[in-house]
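Chemist: I would like to see how this sequence folds:
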Amino acid sequence: MFTVHTLRELSELVGLGVAPYLRYSPGPESDASHPSTDHESGLLMPGVSVNPLAAPEWWSLPLEDWLARRVCQYLRELREGARPWVLDGKQVDFGPDNEPLLVDLQPVAWISPDLLEEARERYHARLDAGAATHEA
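Modeler: A predicted model of the protein is given here:
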């Protein structure tokens, strides 16, 4: 698998429909051997949970801003030994957080540490990272 080094490169892949999903895990070989588990119930899900990368129609900022936000959403997984990578596959259902569940995974590329850093910087510079959508 090749490695994507910039948000611009990732944006091109997403725009072509080649890499519509992001996943943080040990990698494709590990994920091919078992589906994801719902950690709260302990149930095996019918596929691997992923994060969609395509921006919704209402998003009017650059795609790179959306991708930075998506890449940064699961950075905590890095501390648990996961690596980010992009993929495609067949969607079979949704997980407990409404995330797509995929089978027939088609790995596309690893996400480089340089891209992670670029995403962090862009996310904090261009968006109100961590802002609450409402007050309790």
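
Chemist: contacts, neighbours, all on C-alpha from now
Modeler: Fine.

Chemist: the helices in this structure, which residues?
Modeler: Per DSSP state H, the chain carries helices over the ranges 7-16, 28-32, 63-72, 113-126.

Chemist: JSON lines please, covering the ones you listed and showing distance to Leu78 and mean neighbour count.
Modeler: JSON lines is the format used below for these (distance: least, CA to CA, whole Å; neighbours: other CA atoms under 10 Å):
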{"stretch": "helix 7-16", "distance to Leu78": "18", "mean neighbour count": "17"}
{"stretch": "helix 28-32", "distance to Leu78": "16", "mean neighbour count": "14"}
{"stretch": "helix 63-72", "distance to Leu78": "11", "mean neighbour count": "22"}
{"stretch": "helix 113-126", "distance to Leu78": "11", "mean neighbour count": "16"}
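
Chemist: Mind checking these for the one nearest to Val103?
Modeler: Closest to Val103 of these is helix 28-32 (CA to CA; 8.6 Å).

Chemist: Next, the structure of the following sequence, for comparison with the previous one:
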Amino acid sequence: MALHVPDGPLTLDDVPRLRSLGDVVELLPVATPLYVRFSAGPVADAAAESRDHESGCLLPGLSVNPLDPEPWWDRPVEHWVARQLCQYAHLMTPQRFPWALTGELAGRGPDCEPLLVAAIPVASIDRAVVDEAAALYARVFDPGNDGT
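Modeler: Now for the predicted structure:
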């Protein structure tokens, strides 16, 4: 999958639409680092301030989740991506959806999540991808196991 970046501001109309978990995994070597964000999209995010909802503090970037596995991850890449997509899937509404992006790391949020600036939309992600990720997550992980 080739990453084409047109001139000018990018919208989700300018980027590929990912329709499967495999599509997300294929994109990882093309756009690294790759993150997912659940929001109203890049245009809405560019026009709004990012705030921590609990404290009210202004954040120095967009809150995202990493889609690239950490070096210590010894399971299939699909498992990492599924887990990351599921972490904030509860934020999906008709107005909020997942999209993939890259950018510059500006810091960490209150949940230690990466905060990005100079965000570049890379792809939109269908709800079906999150549903596929949830099914895989339920099958290969032990949700809620805290080791006690």
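
Chemist: so which of the helices of structure 1 comes closest to Gly95 of structure 1?
Modeler: Nearest of these (CA to CA): helix 28-32, 15.7 Å.

Chemist: which residues touch the residue most central in space within structure 1?
Modeler: In structure 1, the centroid-proximal residue (CA atoms, centre = their mean) is Leu22; its distance is 2.7 Å. Going by CA atoms under 8 Å, 6 or more residues apart in numbering, Leu22 of structure 1 touches 50-53, 71, 84-87.

Chemist: now, which of these lie within strands?
Modeler: Among those, DSSP state E puts 51-52, 84-87 in strands.

Chemist: Go through the residues you listed and say which is closest to Ala32 of structure 1.
Modeler: Leu87 (12.3 Å).

Chemist: Give the equivalent position in structure 2 for the closest one.
Modeler: Per TM-score structural alignment, the equivalent position to Leu87 of structure 1 in structure 2 is Leu101.

Chemist: is it true that that match touches Phe38?
Modeler: No: contact between Leu101 of structure 2 and Phe38 fails when scored by CA atoms under 8 Å: they sit 10.8 Å apart.

Chemist: hang on, the earlier thing: distance of the residue lying closest to the match of Leu87 of structure 1 once chain neighbours are set aside from Ala135 of structure 2?
Modeler: Spatially, and ignoring its direct neighbours in sequence, Leu101 of structure 2 is nearest to Pro121 (4.4 Å; CA to CA, 6 or more residues apart in numbering). Shown here: Pro121 of structure 2 relative to Ala135 of structure 2, a distance of 26 Å by CA to CA, to the nearest Å.

Chemist: Let's see if you can find the most crowded of the contacts of Leu22 of structure 1.
Modeler: Val86 (28 neighbours; other CA atoms under 10 Å).

Chemist: Quick one: residues contacting it.
Modeler: Contacts of Val86 of structure 1 (CA under 8 Å, 6+ apart): 19-23, 107-111.

Chemist: Nearest to Val92 of structure 1 among those?
Modeler: Tyr21 (14.0 Å).

Chemist: what do we get in structure 2 for His47 of structure 1?
Modeler: No His there; residue 47 of structure 1 is Gly. Mapped onto structure 2 by TM-score structural alignment, Gly47 of structure 1 lines up with Gly61.

Chemist: pretty sure its match is touching Ala106, no?
Modeler: Yes: applying CA under 8 Å, one finds Gly61 of structure 2 in contact with Ala106, separated by 6.2 Å.

Chemist: Touching both of the two, which residues are there?
Modeler: 115-117.

Chemist: Pick out whichever of those residues sits closest to Phe141 of structure 2.
Modeler: Taking these together and measuring to Phe141 of structure 2 by CA to CA, the closest member is Leu115, at 26.6 Å.
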